[in-house]
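>>> everything below, folded, please.
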Amino acid sequence: MATTSRSREPAVLAARRDALQVDARAGRIRRVLAIRFSRLGDVIFTTPALSLLHERLPGVCIDYLAGGPAGALVRHHPAVNEVLRFEPGWHRPNWVLRRPWLVREIARRGYDLALVFESDQPTRDWLERVCARAGVRHVMSRSSLVQPAGLPPAVHSCEKHLRLLTPLGLVPDARPYEVFPGPEDIARADALLRAHAAEAVRPLVGIQAGAHYTRFPDRLLRSVGLRHKTYKAWPAAHWGELARRLVAERGARLVLTGTAGERALAEEIAARAGAPPELAPLVVAGATSVGTLAALVARTDVFVSIDTGTMHLAAALGVPTVALFGPTDSAHHGPYGQRGTARVVRSGIACSPCKKPARKACTLNRCLAELEPKQVLAAVEELL
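Now for the predicted structure:
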């Protein structure tokens, strides 16, 4: 069904929901396509919905359409049958050029239901049209969802995704997000640790200090008023002090993760740690695949990160996680469902968290600059 103003009218949405419920009760929902483009954390946020669907409707076959390497995070998920990868790039005309291929791929698999987990409305609308063109019988997204009666408004992104399953008669429950590394990635991660004599050193502490828009070039970000996510950054000097104290006081071996664009920052933190040769930090920023990164993070004893996808990766793997939050709201984007194994640390200043317009205009980043290393270290100590 094409996305139009009429298709968003309450009566039309209710009719679509009722038709889906009829097919679900009759057992006619057999093949489902879950769709989420974008980054690591965005894909991880969909995993509670995948688990609920797999558990409550065990006969349903679920495929996953991902927009990049983040699809590796659900390749070994028990609920997922196959991961399809669609990479049109950031240049919008590429989406038009590759649309026929995507329509054919979806059509030949004969899906009964598409769950479009996208938060960006233009992308969501485009995907709804693609699925309708491919003959998918039912397409559900936030745009087509009627707020279920008797349920409070969803707050966290995971909860918003879980709500897409309510037309199937599935009541959302509290369940964590989860990631399952594959055996080949586990083998690569273990080999990497052995090569650096790090597998036997404890504690092994992971650090993710950067959060970049890795999919988009700088000139595009500037054209739409964005910058690489420096508003989430904790000062390098603070990271260095935390690293130094972890090495000196706990004898920790550090594993510094990130993208290739964050490698310089990771190397700076490693240098500031002042570690002896036997505890030299392992810098893997830009040197691993997403799957190997997941397996490597799973080997750490505690993971310290700003608000980024790797933080969610650590929490989803069950690794004790310390999450540094400043301008963003942990109620919406914080560790989800990890009872007792995650700590959110803030400076506590009054303007944090803030809304996006203020976030873009702020150049001081006081909410993170005033978060002291001793506060973060105390949270790490609680979890070690």
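>>> only C-alpha atoms from now on, for both contacts and neighbour counts.
OK.
>>> what comes up buried for stretch 174-187?
Of the residues in stretch 174-187, those buried under the neighbour-count criterion (16 or more other C-alpha atoms under 10 Å) are 175-182, 185-186.
>>> between the two ends of it, how far is it?
Between the opening and closing residues of stretch 174-187 there is a gap of 32 Å (C-alpha to C-alpha, to the nearest Å).
>>> one more, so I can put them side by side:
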Amino acid sequence: MALLVFGKPRRRPVQRVERVLVIRTDERVGNVLLTIPLLRALRRGLPGARIVFLHAASKRDLVEGLPYVDRLEPFEKRDFFRRPRRFLAQLSRLRRERFDVVIEAGHYHAFSLTAALLARAVRPRLVIGHDRGPARHFFDHPVPPPANVVQDVAVKLSLLSPLGIPEAGRELETPLARDEAARQRMRELLAAQGIDVDRLLVLNPGARMAIRRWDAARYGELAVRLAERFALVPVILWGPGEEALARAVVEASGGRAHLAPPTNLCELAALLSLARAFVTNDTGPMHLGVACGVPTVAVFLATDPERWGHPGARFVAVDLRGCEGDEVEAVLRAADQVFPRTGEGRELAG
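Predicted coordinates:
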């Protein structure tokens, strides 16, 4: 069907690039953040080009004010069925921009028909994307996936290869980490609960998938031992549907830990940007914590830290898959590597 509608992709040579569209349609926090190093490299490699980032509309706050793009293009998947006129108007507007290159930047392990159709429907000179599933029917330059496990950001940056652009660092970032007004509101909110903001330790026991959630009792024990070892005040994070889990951690800590206030995405970033230390499962807030610059220890129960972890001195992954020893001790040893000792400060991300 793709061949009939759009014609056969052709491996055209990449010539002068003046207009680029990057597409990332999925709505998960981490996936948007993992695309930012690609945008940064494009801006530095094509300083005179116009770069547009099409992203899930619900995650606009993560990238609003990002210096690497000329325009954000919020996208609602449901518009195709619920608001077809708005969808067609958006598609028409994108076509008029006459993009030289479209980069479909979804996961390399899972083909997105929505993103692939959108990439071709915009009618650029050429389309670049990961080679998976039926990608060769849509992309002019399908980029092969890695043969072995490779960090996800590094794989995303491989999409630059047809353009001959080098990477510009693999660090995550978000303008939300520098929203001082939101940070001040969070300071006041925490102070009203009697929480010392200067000694803030955030723990995130939740995750979208239950298989990624470390045991609440272990989180409770960890909260107490980290508080004692680093002179910090533990606060338990929770998202939609996770309040009972967070309260179980507070109870397991003997009341030593505090329940975090409810947060939206902006407030969550403000909370993490204020924290001196962060322990989390492998989930969206893990990537947000890294983007906010907080020293992070990440617990991996079901996924590979080689792919989903992050390089750098402020991040340590604890791989508990098949662990037969003391899991809390393993996390404590990781915390010793990155958490600041009493009297040490931390820099604000960005």
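>>> I'd like the buried residues of stretch 174-187 of structure 1 as a markdown table, with distance to Ser347 of structure 1 and secondary structure appended.
Below are the buried residues of stretch 174-187 of structure 1 laid out as a markdown table (distance: C-alpha to C-alpha, whole Å; DSSP: H, G, I helix; E, B strand; the rest coil):
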| residue | distance to Ser347 of structure 1 | secondary structure |
| --- | --- | --- |
| Arg175 | 29 | coil |
| Pro176 | 26 | coil |
| Tyr177 | 26 | coil |
| Glu178 | 28 | coil |
| Val179 | 30 | coil |
| Phe180 | 33 | coil |
| Pro181 | 34 | coil |
| Gly182 | 37 | coil |
| Asp185 | 36 | helix |
| Ile186 | 36 | helix |
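>>> go through these and name the one nearest Gly251 of structure 1.
For the buried residues of stretch 174-187 of structure 1, the minimum distance to Gly251 of structure 1 (C-alpha to C-alpha) is 24.9 Å, reached by Ile186.
>>> separation between the closest one and Ser5 of structure 1?
As defined by C-alpha to C-alpha, Ile186 of structure 1 lies at a distance of 48 Å from Ser5 of structure 1.
>>> quick one: map His156 of structure 1 onto structure 2.
Under the alignment (TM-score structural alignment), His156 of structure 1 pairs with Gln151 of structure 2.
>>> its match contacts Arg307, correct?
Yes: taking contacts as C-alpha atoms under 8 Å, Gln151 of structure 2 lies within contact range of Arg307: 3.9 Å.
>>> which one's more surrounded, those two?
For Gln151 of structure 2 against Arg307, the residue with the higher neighbour count under other C-alpha atoms under 10 Å is Gln151, and the figures read 18 against 15.
>>> look up how far Pro13 of structure 2 lies from the more buried one.
Counting by C-alpha to C-alpha, the gap between Gln151 of structure 2 and Pro13 of structure 2 amounts to 28 Å.
>>> please apply the same query to Leu157 of structure 2.
Using C-alpha to C-alpha, Leu157 of structure 2 is found at 19 Å from Pro13 of structure 2.
>>> who has more neighbours out of those two?
Higher neighbour count among Leu157 of structure 2 and Pro13: Leu157, with 24 against 11, using other C-alpha under 10 Å.
>>> quick one: contacts of stretch 31-46 of structure 1?
60-68, 70-71, 73-74, 110-118, 157-158, 161-162, 177-179, 308-310, 312-313, 316 (C-alpha atoms under 8 Å, 6 or more residues apart in numbering).
>>> go again using 7 Å as the cut-off
Residues outside stretch 31-46 of structure 1 that contact it (C-alpha atoms under 7 Å, 6 or more residues apart in numbering): 60-67, 70, 111-118, 157-158, 161, 177, 308-309, 312.
>>> the closest residue to Ala275 of structure 1 other than its chain neighbours sits in which helix or strand?
Spatial nearest neighbour of Ala275 of structure 1, excluding adjacent residues (C-alpha to C-alpha, 6 or more residues apart in numbering): Val247 at 6.3 Å. Using DSSP states H and E, Val247 of structure 1 falls within helix 236-250.
>>> now the helix or strand following that helix on structure 2. Mean distance?
Moving toward the C-terminus from helix 236-250 of structure 1, the next helix or strand (DSSP H and E) is strand 253-257. Taken against structure 2, strand 253-257 of structure 1 registers an average deviation of 2.5 Å after superposition, with mean C-alpha distance after the TM-score superposition for structure 1.
>>> strand 253-257 of structure 1 maps to which residues in structure 2?
Mapped onto structure 2 using TM-score structural alignment, strand 253-257 of structure 1 spans residues 233-237.
>>> and the equivalent of Asp282 of structure 2 over in structure 1, how far is that from His138 of structure 1?
By TM-score structural alignment, Asp282 of structure 2 lines up with Asp307 in structure 1. Between Asp307 of structure 1 and His138 of structure 1 the distance is 34 Å, computed by C-alpha to C-alpha.
>>> the more surrounded of these two?
The residue with the greater number of neighbours, taking Asp307 of structure 1 and His138 and applying other C-alpha under 10 Å, is Asp307; the counts read 29 against 21.
>>> which residues touch the more buried one?
Taking C-alpha under 7 Å, 6+ apart as the definition of contact, the neighbours of Asp307 of structure 1 are 232, 323-325.
>>> quick check: the counterpart of Arg24 of structure 2 in structure 1 vs Pro167 of structure 1, distance?
In structure 1, the residue paired with Arg24 of structure 2 according to TM-score structural alignment is Ile35. Distance check for Ile35 of structure 1 against Pro167 of structure 1: by C-alpha to C-alpha, it reads 17 Å.
>>> mean distance between the strand or helix carrying Arg104 of structure 1 and structure 2 after superposition?
Using DSSP H and E, Arg104 of structure 1 falls within helix 92-109. Comparison of helix 92-109 of structure 1 with structure 2 after fitting gives an average deviation of 4.6 Å (mean C-alpha distance after the TM-score superposition for structure 1).
>>> pull out the buried residues from that helix.
Buried-residue list, helix 92-109 of structure 1, by 16+ other C-alpha under 10 Å: 95, 99, 102-103, 106-107.
>>> including distance to Leu50 of structure 1, could the contacts of Asp307 of structure 1 go into JSON lines?
Output for the contacts of Asp307 of structure 1, formatted as JSON lines (distance: C-alpha to C-alpha, whole Å):
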{"residue": "Lys232", "distance to Leu50 of structure 1": "29"}
{"residue": "Ala323", "distance to Leu50 of structure 1": "25"}
{"residue": "Leu324", "distance to Leu50 of structure 1": "28"}
{"residue": "Phe325", "distance to Leu50 of structure 1": "27"}
